[in-house]
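>>> give the three-dimensional model of this entry:
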Amino acid sequence: MTFATCDLCDANEDQLADGSLAVLPPVFRQFGRLIAFSGPAVTLKVFEDNTLVRTALEQPGDGRVLVVDGGGSLRCALLGGNLAQLAEQNGWAGVIIDGCVRDSLEINGCNIGVRALATHPKKSAKQGAGALHTRVTIAGVAVEPGYWMYADADGVLAAVCKLD
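Sure thing, here's the model as predicted:
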């Protein structure tokens, strides 16, 4: 699938106006080999604990995008090189994290797309706290399971349904 977020915004002004298409704030850094990626969202809400991130990425991705509400924490990483490799092996299109990543050079070697707020060398806790398949808020934008996520060099979009 070839798309440009700018073109999607131009072609879907009505959806932007009614809120069924949202542009996430430009706060994300790009990681991974895929500059552009899209797919239906699998949502996850965690805080400074990446146990459920691993659990989700161990499942077949089938071209989906894992959207992680990490509460915007800048105190530890929720995704590292090993989990990025796991995401690639299991067919995830990408990962969008309202939080940090680590092992950025390893992530950049993976054939997936990743967006995150920053890098942080500290690993997260491993207590298994969080919720999968729930409404999340990513940089102030609500995302429901199954929303379509689009990311490219110009931004990140969340759409209630797939855009053509």
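
>>> going forward, measure contacts between C-alpha atoms and count neighbours the same way
Fine.

>>> thought M149 was touching L157?
Yes - in this structure, M149 is within contact of L157 by Cα atoms under 8 Å, at 5.7 Å.

>>> by residue count, tell me the biggest helix in the chain.
helix 81-89 (DSSP state H).

>>> so I112 sits against Q30, correct?
No - contact criterion Cα under 8 Å: I112 and Q30 do not qualify, at 10.7 Å.

>>> now the other sequence, so there's something to compare against:
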Amino acid sequence: MSEQINTADLYDDRGEELESVAVQFQNLGGHTHFSGQVRTIRCFEDNALVKTVLGTPGEGAVLVVDGQGSLRTALMGDMIAESAVANGWAGVIINGAVRDREALARLPLGIKALGSNPKKSAKTGVGEVDVQLVIDRVRIQPGVMIYSDPDGILVER
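This next block holds a predicted model:
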């Protein structure tokens, strides 16, 4: 379980130790406040790696998925999100789309994404796990802390 952290207060306290992601992600999960150590995936319209990683013990981590901003296919739906809950993940941030929004909203999981699309993604497993991502000019390294609430996302430098 993530403690409820207010990103505005956290930024006031820690300032330049944190970077703010300006992309206006939508809050789609049952938890609006979540934080944890980062794990990462880079993929494009293919969610096989998302399913695999969220099927492993999360230990309170947050998975950041750089789907390169594509809204053409969903990178996570309710079944994969339920697996994330069962495996102890604190949240998932997707630079891309999800599906099953109503079901996702009922899950005890933090979920941010750009939007939704009912279309399934490919399942070939093309992509990279635990690599550095850059979203909105913010560098996101595996293992750093990330904080998310309705105000936005803060990442440790």
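
>>> tm score of chain vs chain?
Here the TM-score for the pair of chains, by TM-score structural alignment, normalised by the length of structure 2, is 0.95; 155 aligned residues with a Cα RMSD of 1.0 Å.

>>> ok, back up a step: higher neighbour count, I112 and Q30 of structure 1?
Set I112 of structure 1 next to Q30 and count neighbours by other Cα atoms under 10 Å: I112 wins out with 26 against 21.

>>> against T52 of structure 2, how distant is the aligned partner of V141 of structure 1 in structure 2?
Residue pairing (TM-score structural alignment): V141 of structure 1 is matched to V138 of structure 2. The spacing between V138 of structure 2 and T52 of structure 2, counted by Cα to Cα, to the nearest Å, is 25 Å.

>>> give me the more crowded residue out of these two.
Shown here are V138 of structure 2 and T52; by other Cα under 10 Å, V138 has more neighbours (17 against 12).

>>> am I right that P118 of structure 2 is in a strand?
No - assigned with DSSP: H, G, I helix; E, B strand; the rest coil, P118 of structure 2 falls outside any strand and is coil.

>>> list the contacts of it.
T73, A74, V98, R99, D100 (Cα atoms under 8 Å, 6 or more residues apart in numbering).

>>> pull the most distant pair out of those residues.
T73 and D100 (12.3 Å; Cα to Cα).

>>> okay, those two: which has more neighbours?
For T73 of structure 2 versus D100, neighbours defined as other Cα under 10 Å are more numerous around T73 (22 against 17).

>>> what's the match for the more buried one in structure 1?
So, by TM-score structural alignment, T73 of structure 2 is matched to C76.

>>> skip the chain neighbours and tell me the closest residue to that match.
K122 (4.9 Å; Cα to Cα, 6 or more residues apart in numbering).

>>> okay, M149 and L157 of structure 1: which has more neighbours?
M149 (29 against 22).

>>> what about that one, which SS state?
Three-state assignment for M149 of structure 1 (three-state DSSP): strand.

>>> secondary structure element for the closest residue to it other than its chain neighbours?
Closest residue to M149 of structure 1 apart from its sequence neighbours, by Cα to Cα, 6+ apart: A158 at 4.8 Å. Taking DSSP states H and E as the criterion, A158 of structure 1 maps to strand 155-159.

>>> any idea where the helices of structure 2 begin and end?
7-14, 48-54, 78-86, 101-105.

>>> could those be laid out in TSV, adding distance to I93 of structure 2?
Formatted as TSV, the helices of structure 2 follow (distance: least, Cα to Cα, whole Å):
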stretch	distance to I93 of structure 2
helix 7-14	16
helix 48-54	11
helix 78-86	12
helix 101-105	13
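
>>> for G127 of structure 2, which of these is the nearest?
Closest among these, using Cα to Cα: helix 48-54, at 7.2 Å.
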